[in-house]
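Visitor: need a 3D model of the sequence below.
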Amino acid sequence: MRLPSSSARTYKDAINALNTLQSNFASIEANRKLGPNVDRHALSLNEVVEYTRRLGYSSKDFNKLNIIHITGTKGKGSTCAFTESILKQYVGVSPSTSNSPIKKIGLFTSPHLKSVRERIRINGNPINELKFTKYFFEVWDKLSSTTSSPEEWPTLQPCNQIKPMYFKYLTILSFHVFMQEGIDTAIYEVGVGGKYDSTNIIDKPTVTGISSLGIDHTFMLGNTIDSITWNKTGIFKPNVPAVVSQQLEYPESIELIQKRSKELKVSNLEVIKPLSSHIKLGLAGDFQRQNAALAVRLATVHLTSLGFNINELPQYNKELEVIEDEDLPERFVNGLIQVNWDGRCQIIHDKPGFDKITWYLDGAHTLESINVSSIWFKTELTNLINKDVKPNTKKRTKILLFNQQSRENASALLTKLYENISPSIEFDHVIFTTNITWSDGKYNSDLVSLNNSQELVDKLIIQKGLAQTWSELDAKSKRNHTRKHIFHDIETGVNFIKSLTHSSDSSEFEVFVCGSLHLVGGFLVVLDNEKD
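Guide: Okay, here's the model as predicted:
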């Protein structure tokens, strides 16, 4: 694409350039048809090493970032958020050794909700637009002006036309940002899998972690828990400790994790059970106790590696696989309470312009995450109803706003949600929308997605299929109360919900926004009226 001169480049120019790197739907489908292919994935990972070489880095250079590397199927983002929040309490605190204190914490995560800058954070905050633009074009221009050997890297030729794809580019950019900004503790969330993920050029992290495992991204990772576990454990490194969540959904995976830890010469493998219920957490949902426990142990191992006194940190009982959390250090307690992770089991009240509406938000894109998400909503709503002074007298309109645009198993996810909610909660309205942000058919530039079939989006094929699934579920349950609606975009769906508050005699509206994180992110943009 043609860009303005260096002095005239803006954040919008950076985002427009970044969006040209998205996989288009055709290329994604071509990859799907190839199926799991180790050589192809290995080549893709090695390309990241080559791109960073052209920027002037080797993988060993990134060791100075003191990286915590985290993968999993469900909860890895929340685990990263808990870990970051705990370690923020130690910024400026000197360890007991002569080592320097932590000064800057970097977090690389995906996907983003409202702004791509959310993926690259420093001390808890997304990098600002000026810094993002500066570093983005430093990488862009360097990759445009350097070359790779045509014999060794035929897939990277010609270098002035081919850049890394979207996620790979952002991964490379994050390393550059953190190196230039002097980050001395970094947390990296794996994108997909582990073994061949773009983040897995990390040479020697301080510790690696695996959250709950499940079946997802099967076209890349295989369709069995064994193949997925094998791939996720690919982030294990020789002589580096690893911490793994108790695997409640697939306990059989622990045996393979132990086997892989020996193969990959992990220095110490620990399995962690959830924190006890008396510990307060800043993220809702009982399932977060597992993610919080993993984060506590990852932060402890990391701080120990930096020279902090192990006796002043949370203690781990390896025989019982529990953290002795009766007397957590104050900094850990504060970190667990002060954590913030928008779009994950988030409740929004009293939004100006949306009187009487309580929004329940959760990005959930696997069967496991839909399961915990729907149970969370059901629990929250049931507790709310039970608190009513006169039960069954206050009229509450219950609404579901849902989409899973890029999921082949969208109907299975919706079915799981329905089964968990029923029969105690019945929605009055269910709304199926695309991930398009605005009613004029446009996305905010940070939310542009080229990864879906435009035909499926334009013809609302996914949405119609989801509505049909809901009708069939209602018929099977002999319930016909729910009204179904299909909308072209998120804004129209939100405006429809708002209109119901003016035309209904309900005193309260409880709206569950669930499914794709792209839906949740677009919803938050619409709710805050943050149009480009």
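
Visitor: please count neighbours and contacts with C-alpha atoms only from this point.
Guide: Fine.

Visitor: where does W341 fall, helix, sheet strand or coil?
Guide: coil (DSSP: H, G, I helix; E, B strand; the rest coil).

Visitor: I'd say it and C80 touch.
Guide: No - contact criterion CA atoms under 8 Å: W341 and C80 do not qualify, at 9.6 Å.

Visitor: comparing these two, which residue is more hemmed in?
Guide: Counted by other CA atoms under 10 Å, W341 and C80 do not tie: C80 has more neighbours, with 28 against 14.

Visitor: spatially, what comes nearest to N291 if we skip its sequence neighbours?
Guide: In this structure, N291 finds its nearest non-sequential neighbour in T79, 4.9 Å apart by CA to CA, 6 or more residues apart in numbering.

Visitor: one more to line up against the first:
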Amino acid sequence: MSTDAILARLMTLHPRAIDLELGRIQRLLDTLGNPERRLPPVVHIAGTNGKGSLVAYTRAMAEAAGLRVHTYTSPHLVHFNERIRLAGTLIDNAELEAVLEECEQANDGQLITYFEITTAAAFLAFARHPADLLVLEVGLGGRYDTTNVVNNPVVTAVTPIGIDHTQFLGPTLRQIAREKSGILKHGVPAVIGRQRPEPAAVLVEDAQALDVPLFRMGHEWRMETRDSGFRYESDSLALDLPAPRLVGAHQIDNAATAVAVVERLRAAGLRIGDDAVRKGLATVEWPARLQPLVRGPLVDALPAGCELWLDGGHNEDCGLVLAEQSRAWAREPGALPLYLIFGMLTTKDAGGFLRPLARHATSAWAVPIPDHASYTPEEACRQADDVGLTCLPAPSVPDAVEDLLANVHPPFRVLICGSLYLAGTVLAKNG
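Guide: As a prediction, this is how the structure comes out:
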């Protein structure tokens, strides 16, 4: 039985609609003997943007110190195994199939969401492998997210909060922040990344109610960008650090937030030295986040001097981040004109994502996302036109590249963006 076949079978157990609650997952975990209570020390991460990057930085720094690190992230890009990393190594197919089938049998045909039953499988695997740390990313929200059955993390962290998943979390920043702050636990230190004033106020309110020691960017710790990287300072630590390997000004924020997490982990007794922090910044990997593609059929199709980039961001704040990087590219000597190839799920605000980018891109091609409920190329082009971005429809990314080559004189820069699911499709087919 292949992993894909088991996952397809588990999808048939999914309720008609997703209602955020913890009853189903807790029932299944109780049947499994509560593996969520037998985990290594947990860093629990919520937020709208930057969660996965914070997981990647924290893991890289801890592993550079010689620690064994589990991680849990979602969604995956190409293979489901990407979600579950056991002491530094992706879970293999045999073990993944075994824990999925064990959860299926324990669930005994009852309704349960795909994320709930696969998270239970991850907890089983984590509980059975020794490690020094588990870096656990929230799936959706926080308060009623499946991962929030972990009641005793050593540190929680909240990355920047923005508008996303409004159908589940509410339409306002305040409502969304209240859901994200649901991962805060009584007396457990919370590292807070850069926030807008409204979410920041909610986090302070909820932290005070739970006697949570806050460790906030701009308050208990600070970050200052330097030409060579950045400086991190708190009352007990000052470090001059190199720029992280991941591209974009926003990644300095994410990297500094990881240093703040490491500082709290040190206070909890984990040995992660300054050299490990530096090595982690230099070695971190996190695909489809402003990732330059350097090989594969799409790259081979482009003339010399052209660049191909991939990013999975899909909301307005991600559009702002990409616009900031576009401005940085435009300031480079011999700056290349920028063209977009994008596809987006129908649950996302395509106009909000594209609006910040419209002034920086020469034009765009819109594509569907295979096997997902995405805007048709024609629908996506209308949304692009509404924000002043010239757009043409294409049936696929390779077709968009082919059309671009037929109409644009090289060299140029291409950014494929709009969805992690589209990014996964590109990575799967591009080597």
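
Visitor: ok, back up a step: mind checking what the residue nearest to N291 of the first structure lines up with in the second structure?
Guide: Across the two structures, T79 of the first structure finds its equivalent in L54 of the second structure, going by TM-score structural alignment.

Visitor: again with S211 of the first structure
Guide: With TM-score structural alignment defining the correspondence, S211 of the first structure maps onto T159 in the second structure.

Visitor: which residues touch its match?
Guide: 45-51, 54, 192-195, 254 (CA atoms under 8 Å, 6 or more residues apart in numbering).

Visitor: and those, which of them are buried?
Guide: Taking 16 or more other CA atoms under 10 Å as the criterion, what is buried in the contacts of T159 of the second structure is 45-51, 54, 192-195, 254.

Visitor: of those, closest to S74 of the second structure?
Guide: Closest approach between these and S74 of the second structure, by CA to CA: K51, at 9.9 Å.

Visitor: check contacts around that closest one.
Guide: Taking CA under 8 Å, 6+ apart, one finds 45, 137, 158-159 in contact with K51 of the second structure.

Visitor: next one: it from T58 of the second structure, what distance?
Guide: Distance of K51 of the second structure to T58 of the second structure, computed by CA to CA, to the nearest Å: 11 Å.

Visitor: can you pull the buried residues of the helix or strand harbouring F137 of the first structure?
Guide: With the criterion set as DSSP states H and E, the secondary-structure element containing F137 of the first structure is helix 129-145. Of the residues in helix 129-145 of the first structure, 132-140, 143-144 count as buried by neighbour count, 16+ other CA under 10 Å.

Visitor: stretch 206-216 of the second structure too?
Guide: Of the residues in stretch 206-216 of the second structure, 206-207, 212, 214-216 count as buried by neighbour count, 16+ other CA under 10 Å.

Visitor: same thing with stretch 62-77 of the second structure?
Guide: By neighbour count on 16+ other CA under 10 Å, the buried set for stretch 62-77 of the second structure is 62-65, 67-75, 77.

Visitor: what of stretch 518-532 of the first structure?
Guide: If you call a residue buried by 16+ other CA under 10 Å, then stretch 518-532 of the first structure has these buried ones: 518-527.

Visitor: with that, I have no additional questions.
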